[in-house]
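Colleague: Pasting the sequence and the predicted coordinates here, then a few questions.
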Amino acid sequence: MKTLVSFFFLLILSNPLSVKNNLHLQKNKYIYFSSNLNSRGRDIVRISADGSGPRVKLTSNNGRGHYPHHNGPKLSPDGTKIAYHSDTDGHDNYSIWVMNIDGSNKRRLTKEEGLYSNWSADGKSIIFSGRRNGTWEILMVPAIGGKEINLTQNYKKKKRPSWGATSTSHPDGKSIIYSYIREKVLYSMNLQTKEIKQISPNGESYTNPSFSKDGKRIAVNRKIDKSYDMITMSPNGNSISLIVKNVISYSAPSWSDSGREILFVGSAKGNQELFKISLDTKKEIQLTNNSNFDAFPTW
């Protein structure tokens, strides 16, 4: 029996497709998000993808005289690590961190300000926003730590965004799409040429874009009148589809690996709750039901 088990184990290891499919199954087994389990701060927690089971807390009180806010978790492309931002140095003094999905091996990547982290397509770098020379920029740093690269060069171009930007990487690694939090305009940047194009219509508000795993669609929060709806669109800004109405604007949608479900944050009985929606049936499932702050889901 041991020989037979070993044979099948070796067969799986020798088949990259089997390994890849197994990783995908594991990646969508859990949801990671920010929650105020501790009333003094926020933690990165984990629950099962169907909302069942206990909340497993992955962060802790490691701030200087305060319980920090651990916010904005993003799961790496291979499903083994989480990038996030924490204000361990002082309230709202954020920097970029990375840890394993079980909460182990926490590492601080930036000495200076860092917010809204996301992964490069190959998982080797973290793309984030921070102020440099007093100006908000989009930057990139190796996921193992190292020298930052300034992608936007706003300071040199005399562009002065009033706040930072959230971003999402195309799976082919050639471009990102981003939106400054207060400006709410979608831009596409070619990572080789650094050419930037606006892809959202003038006069409309778009925030927190998220590429599907195949790179064919973007889920993004769009303001209509006084509320935000979650839509999907093509990477060039065309072919818009309404997915769900009245979402929490500052929390980015998150695609399943199959591309058939999207996580989002909405309101239920006055509380912020996690939901997922099937793009096939348009059926919504509420995953959390409590008075905690729950936001920034990733899987």
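Modeller: It's in.

Colleague: contacts and neighbour counts: CA atoms only from here.
Modeller: Will do.

Colleague: Met99 is in contact with Arg107, correct?
Modeller: Yes: contact criterion Cα atoms under 8 Å: Arg107 and Met99 qualify, at 6.3 Å.

Colleague: Out of those two, name the residue with the larger neighbour count.
Modeller: Using other Cα atoms under 10 Å as the criterion, Arg107 and Met99 rank with Met99 on top: 20 against 15.

Colleague: this is the comparison structure:
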Amino acid sequence: MTIRILTGILAFLFYAGCLQAQAPAGVHSYLETIDIATGKRRVVYSEAALLEAPNWSKDGRYLLFNKKGRLYRYWLNDRIVDELPFDSTLQANNDHGFSPDGSQLAISGGISGSHIFTASAEGGPLQQLTAQSPSYWHGWSPDSKTLAFVGLRNGDFDIYTIPAAGGPEKRLTREKGLDDGPDYSPDGRYIYFNSYRSGRMQIWRMAADGRDPEQLTDDRYANWFPHPSPNGRWVVFLSFMEDQRQEHPFGKDVQLRLLDIVTQTVRDLTPVFFGGQGTINVPSWSPDGRKLAFVSYRIP
């Protein structure tokens, strides 16, 4: 067995384990929202189960999350939960999100590895886009024509794009070390992402075609999953208080932090809380850009 093949197998096992958070028995999940201006947090729903990765619907009416391989909606006004009707073989993981007009979903999952699918936001038939696994969706382009994702190819995780209508994937990053969490700026000029290329996980951005990468954070934290606000002014991201190298595990001390794109300054959005994998993997801004959704956890 060659070094490259062995490296690829180990990387796949490591990353697959990260994406299916292994929570201890008895974990309790708190689906929360936070007001960006005031910092006020509100628990809108809680359950004695592992809930992950909320998306805010484009009409603002519900939060989408995954649990045990299925996708669910929490209706904010009615305070009820229902399951989206997808084939039982989907086995969704925590990388999913709405198209810019809210009519479609991109979903990562599958019974043999993780592929990327698109489907109606109301459920129903799935269209598989990626031929290779693992592939994990993270962003829609503003024109709805392109999906950005991270994939393991030739022993390294890099950022790729693929047409939403189907077609060949395009590789955007080639640096050694994990590149992850690609999400488009609302004007489509940039892709924000997190990268370990500097020897610590930090927030970066590049042109939408992969050119001109630039590092945006440089601190002692491990920074993951940048998500630009609808107006493009802010980028929220998840910070682990301790260096996790190239992992983003469940059950760690974390914070949500906010990068001001104009001033290039970072401020803490929340105090430290118990979270990590599943807290804010995917875009979760409210349509008006005033709030965010995320998940915190408790273990009795």
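Modeller: Noted; the coordinates are in hand. Treat the numbers as computed from the prediction; the structure is a model and nothing was measured.

Colleague: shouldn't Thr130 of the second structure be in contact with Ile116?
Modeller: Yes: counting by Cα under 8 Å, Ile116 is a contact partner of Thr130 of the second structure at 5.7 Å.

Colleague: of these two, who's got more company?
Modeller: Neighbours were counted for Thr130 of the second structure and for Ile116 using other Cα under 10 Å; Ile116 has more, 27 against 21.

Colleague: which ones are touching that one?
Modeller: Contacts for Ile116 of the second structure were tallied using Cα atoms under 8 Å, 6 or more residues apart in numbering; they are Ala106, Ile107, Ser108, Gly109, Gln128, Leu129, Thr130, Ser135, Tyr136, Trp137.

Colleague: Then Ile177 of the first structure?
Modeller: Ser167, Thr168, Ser169, His170, Leu186, Tyr187, Ser188, Met189, Pro209.

Colleague: top of those by neighbour count?
Modeller: Pro209 leads those on contacts (other Cα under 10 Å) with 29 neighbours.

Colleague: Residue in the second structure paired with that residue?
Modeller: Here Pro209 of the first structure is matched to Pro182 in the second structure, going by TM-score structural alignment.

Colleague: what kind of secondary structure is that match in?
Modeller: strand (DSSP: H, G, I helix; E, B strand; the rest coil).

Colleague: doesn't Thr161 make contact with it?
Modeller: No: with contact defined as Cα under 8 Å, Pro182 of the second structure does not count as touching Thr161 (9.5 Å).

Colleague: Which neighbours do those two have in common?
Modeller: Ala148, Phe149.

Colleague: which one of the contacts of Ile177 of the first structure sits closest to Ile262 of the first structure?
Modeller: Nearest to Ile262 of the first structure among those is Pro209, at 12.4 Å by Cα to Cα.

Colleague: helices and strands around the strand ranked longest in the second structure, which ones?
Modeller: Ranked by residue count under DSSP state E, the longest strand found in the second structure is strand 250-260. The contact analysis (3 or more Cα pairs under 8 Å, 6 or more residues apart in numbering; DSSP states H and E) places strand 250-260 of the second structure against strand 234-240, strand 265-268, strand 273-276.

Colleague: Chain neighbours aside, what residue packs nearest to the equivalent of Phe275 of the first structure over in the second structure?
Modeller: Correspondence of Phe275 of the first structure to the second structure, assessed by TM-score structural alignment: Arg257. The shortest distance from Arg257 of the second structure to any non-neighbouring residue, by Cα to Cα, 6 or more residues apart in numbering, is to Asp268 (4.4 Å).

Colleague: measure the most centrally placed residue in the first structure to Ser6 of the first structure for me?
Modeller: For the first structure, the residue nearest the mean C-alpha position is Lys74 (4.1 Å; Cα atoms, centre = their mean). To Ser6 of the first structure, Lys74 of the first structure is 35 Å away according to Cα to Cα, to the nearest Å.

Colleague: Also Lys20 of the first structure?
Modeller: Counting by Cα to Cα - Lys20 of the first structure and Ser6 of the first structure are separated by 19 Å.

Colleague: ok, now Ser104 of the first structure?
Modeller: 29 Å.

Colleague: quick one on the thing from earlier: just tell me what the residue nearest to the centre of the first structure corresponds to in the second structure.
Modeller: Checking TM-score structural alignment: Lys74 of the first structure goes with Asn55.
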